[in-house]
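[1] Have a look at this prediction, sequence included:
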Amino acid sequence: MHIGVPTERRAYETRVAATPETVKKYVAQGHRVTVQSGAGITASYLDGAFAAAGAEIVDTATAFGADIILKVQSPTETELPLLRRGATLIGILDPFDKDNAAKLAATGVTAFALDSAPRTTRAQSLDVLSSQANIAGYKAVLLAAGLYPRFMPMLMTAAGTVKAARILVLGAGVAGLQAVATAKRLGALIEASDVRPAVKEQIESLGAKFLDVPYETDEEREAASGVGGYARPMPPGWLARQANIVHERAKQADIVITTALIPGRAAPTLISVETVKAMKAGSVIIDLAAGRGPEFEGRPGGNCPLTEVDTVVTKHGVMIAGYTNLASMVPSDASALYARNMLDFLKLILTPAGTLNIDFSDDIIAATLLAKDGELTRKA
């Protein structure tokens, strides 16, 4: 098969969908691999390294003319016409973006959105959301440390003692847990909260205190259990109790990292405007849900309404960072992990002889299939 790897063109995207490591494996399996010139430069993978692994360095049209096209993000408007009817496109395609999904379907490609992979043991090795969220959680803490105008750990010096920073992590999925672990390594005092009671043990095992919001009804307990590994919207009563606890803890925190996302829905508001006003001057919020929250003052917010997309703003003395692609700030390792996810997915659709054989009854294939034969195969 001809496997093509184009350059990513969307803003702030520095990753690449294959690395010399995975290219070498594709070539060993008998595939022809074409990598667009410069595709890996921003991730520190040079054309020479791809060529040494057996890839051909080509132009845009050749990379998009492949049988299988590996992408990080969905093709841009100018790239859509380059897609060949009948080709297979694999990437993070955001199936909840209805307009984009329809445009992809109209090209006639068979499109797989790896961000729809089920949260099952069998799908772990190709779970792109987890591999990239892990990096985002790590980078969130480093960004916070850079913005925070004080030390992170406690320091005892001849000039006096510096207190350790207090960090509040809201949402303890993959990104949140990595944030907890990274902050702990930097010497901070950490509290963390999540709607799912099952993560309490994980939070505490990493050295953080779990903020418990008691459940008062069976409806609350059922919602907290989530579905398919993803969080579900919580009832208003529980949210109100959580908001009160978060408000009080945020007032004491130096850094707040929010990671709460619900697939297909607006991200929940965790840090209100009133809470920001009550926070200490010089505090920092890192909002990993930037641009995906409810609209506020004519623009999308995040887990905090005051968050602005891909920038750092100071509101009421608090610095709020709204970067939407933290994984791309660690592009080399992010690409390496993503490329391995991609390699494992291709094992499901390629035979040992190197031919395409898609089993549409396979649970992972069925969950990730976005478009086929010019039609959407799932509701976006």
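    Done, it's in.
[2] Only C-alpha atoms from now on, for both contacts and neighbour counts.
    OK.
[3] Burial check on residue 15, number of neighbours?
    Look at residue 15: counted by other CA atoms under 10 Å, it has 31 neighbours.
[4] Could you pull up the residues touching it?
    Applying CA atoms under 8 Å, 6 or more residues apart in numbering, we find residue 15 in contact with 8, 40, 42, 43, 72, 328, 331, 332, 334, 335.
[5] In a markdown table: the residues you listed, plus distance to residue 341 and secondary structure.
    As requested, these are exported to a markdown table (distance: CA to CA, whole Å; DSSP: H, G, I helix; E, B strand; the rest coil):
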| residue | distance to residue 341 | secondary structure |
| --- | --- | --- |
| 8 | 17 | coil |
| 40 | 17 | coil |
| 42 | 20 | helix |
| 43 | 17 | helix |
| 72 | 11 | strand |
| 328 | 16 | helix |
| 331 | 15 | helix |
| 332 | 14 | helix |
| 334 | 11 | helix |
| 335 | 10 | helix |
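[6] okay, now the one to match up with it:
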Amino acid sequence: MAEPIRIAILKETEEGERRVAATPETVGKFIKLGAEVAVEQGAGDGARMSDAAYAEAGAKVLTGPQALDGADIVLAVRAPDPVVLAGAKPGAWIVAMHDPYQRGERVAAYAKAGFEALAMEFMPRITRAQSMDVLSSQSNLSGYKAVIHSADTFGRAFPMMMTAAGTVSPAKVFVMGVGVAGLQAIATAKRLGAQVSATDVRSATKEQIASLGAKPIFVETVEGIEGEGSGGYATEMSDEYKAAQAELVSEHIAKQDIVITTALIPGRPAPKLISDEQIASMKPGSVIYDLAVVQGGNVEGSKPDEPVEKHGVTIIGYSNTAGHLAADASALYSRNLYNFLSAFWDEEAGKPVLDEEIGDAVRLTQGGAIVNERLRGAE
């Protein structure tokens, strides 16, 4: 019988990253599959998960180098520097969010070191992989938290309030980009009592927006813009559509109290949706939350993790919005990873064996080379 496969969970090293790639719950599940699990001391501290809880679940809680010793699979939220992975087995899987378009040098270093890098953000958006989709689970929380952050910054009430002293009007919230984050932002703003509207380049989202009780704001003068590419992701808008959208948004945005932008295109800088001129048209005290700030931002002048005030409007955007809900984000992310590995668990081999469809989609490096077709196309 083969030796049990060893899984290592590391403490995140990037500044501000409080999430962890496995929880005591998923550690216990991996052990039931027959794996040995080592957790680096303090790995769960940022998500309020103690070393004692991991030990109780059956993991060995060790120092960083000891946790990696002989690891066949390394689980992380953010892909670690290959230098810190000394001690993992040659060919070990590094399962994490690798940010491969922005960190090509690190991907090349994984290849050189002989590791097999598996990028969870490259998970195909197909039915059987839904429970493995880390982008969706983290974006859901990001959309919620963007509204909460915005409400706190706004400094006024969201719902209509009728009092003996007079009526407080509801806040007007406009969501730009109706993917997972945008839909959650709409739902959260509605629950808080705001008057909500939303737009997207994909015409199919009109019904989704309306079903949540928000008003769809769409360009009707430009035909044939579906805006949806493979896997359900938005594609780049045509110049004609951009111009029509800018005009529509300019009219609508001036009446809004809070705007939340969520537009991202994989492998490209975030599209600019809001200009300085449009910001200037908004009422003083308004708030814009840029969820795409890490990829260049949807909003002119937005900066990661640094509030910016322009024309009396506060622009905010965090580089890791989901990480502000570290416990829930870790719970969902770790279940995504467990669902991924357990779906391919070969009982006879005592380890996961990936199939071609999902394996080829998420695998970045193998056998000392970069093998992912999406990365080759980006070269």
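    That came through fine. Predicted model, so just to flag it, every value in this text is computed and none were measured.
[7] picking up where we left off before, can I get the contacts of residue 15 of structure 1 in a markdown table including neighbour count and distance to residue 312 of structure 1?
    Listed next are the contacts of residue 15 of structure 1 as a markdown table, based on neighbours: other CA atoms under 10 Å; distance: CA to CA, whole Å:
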| residue | neighbour count | distance to residue 312 of structure 1 |
| --- | --- | --- |
| 8 | 23 | 24 |
| 40 | 28 | 27 |
| 42 | 17 | 23 |
| 43 | 22 | 24 |
| 72 | 27 | 25 |
| 328 | 22 | 17 |
| 331 | 22 | 21 |
| 332 | 21 | 24 |
| 334 | 25 | 23 |
| 335 | 26 | 25 |
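[8] got these as JSON lines, with distance to residue 137 of structure 1 columns?
    Listed next are the contacts of residue 15 of structure 1 as JSON lines, based on distance: CA to CA, whole Å:
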{"residue": "8", "distance to residue 137 of structure 1": "23"}
{"residue": "40", "distance to residue 137 of structure 1": "23"}
{"residue": "42", "distance to residue 137 of structure 1": "21"}
{"residue": "43", "distance to residue 137 of structure 1": "19"}
{"residue": "72", "distance to residue 137 of structure 1": "19"}
{"residue": "328", "distance to residue 137 of structure 1": "12"}
{"residue": "331", "distance to residue 137 of structure 1": "14"}
{"residue": "332", "distance to residue 137 of structure 1": "16"}
{"residue": "334", "distance to residue 137 of structure 1": "12"}
{"residue": "335", "distance to residue 137 of structure 1": "16"}
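[9] and which of these is nearest residue 151 of structure 1?
    residue 328 (25.7 Å; CA to CA).
[10] That closest one -> structure 2?
    When structure 2 is aligned by TM-score structural alignment, residue 328 of structure 1 is paired with residue 323.
[11] Then residue 312 of structure 1?
    Checking TM-score structural alignment: residue 312 of structure 1 goes with residue 307.
[12] how close does the match of residue 328 of structure 1 sit to residue 19 of structure 2?
    The gap separating residue 323 of structure 2 from residue 19 of structure 2 is 6 Å, by CA to CA, to the nearest Å.
[13] Repeat that for residue 258 of structure 2.
    The value you get for residue 258 of structure 2 to residue 19 of structure 2, if CA to CA is used, is 28 Å.
[14] the helices in the stretch 201-350 of structure 1, which residues?
    For the stretch 201-350 of structure 1, helices defined by DSSP state H, counting those that start in this stretch occupy the ranges 218-224, 236-252, 273-278, 331-349.
[15] returning to what we had before: what touches both of residue 323 and residue 19 of structure 2?
    Residues touching both residue 323 of structure 2 and residue 19 by CA under 8 Å, 6+ apart: residue 329.
[16] neighbours around the aligned residue in structure 1 for residue 56 of structure 2, how many?
    Here residue 56 of structure 2 is matched to residue 52 in structure 1, going by TM-score structural alignment. For residue 52 of structure 1, the neighbour count with other CA under 10 Å is 12.
[17] If we ignore the residues flanking it in sequence, what's nearest residue 52 of structure 1?
    Spatial nearest neighbour of residue 52 of structure 1, excluding adjacent residues (CA to CA, 6 or more residues apart in numbering): residue 20 at 7.9 Å.
[18] Aligned against structure 2, show me the partner of the one you found.
    Mapped onto structure 2 by TM-score structural alignment, residue 20 of structure 1 lines up with residue 24.
[19] Also residue 125 of structure 1?
    Using TM-score structural alignment, residue 125 of structure 1 sits opposite residue 131 in structure 2.
[20] and if you look at residue 291 of structure 1?
    Alignment note: residue 291 of structure 1 maps to residue 294 in structure 2; criterion TM-score structural alignment.
[21] swap in residue 212 of structure 1?
    Using TM-score structural alignment, the partner of residue 212 of structure 1 in structure 2 is residue 218.
[22] Just give the closest residue to that match, not the sequence neighbours.
    Nearest residue to residue 218 of structure 2 in three dimensions, chain neighbours excluded: residue 199, at 5.9 Å (CA to CA, 6+ apart).
[23] can you map out the helices along the stretch 101-250 of structure 2?
    So, for the stretch 101-250 of structure 2 - with DSSP H, counting those that start in this stretch - the helices run 104-113, 134-154, 180-191, 205-211, 239-253.
[24] Please consider this matter closed, and thank you.
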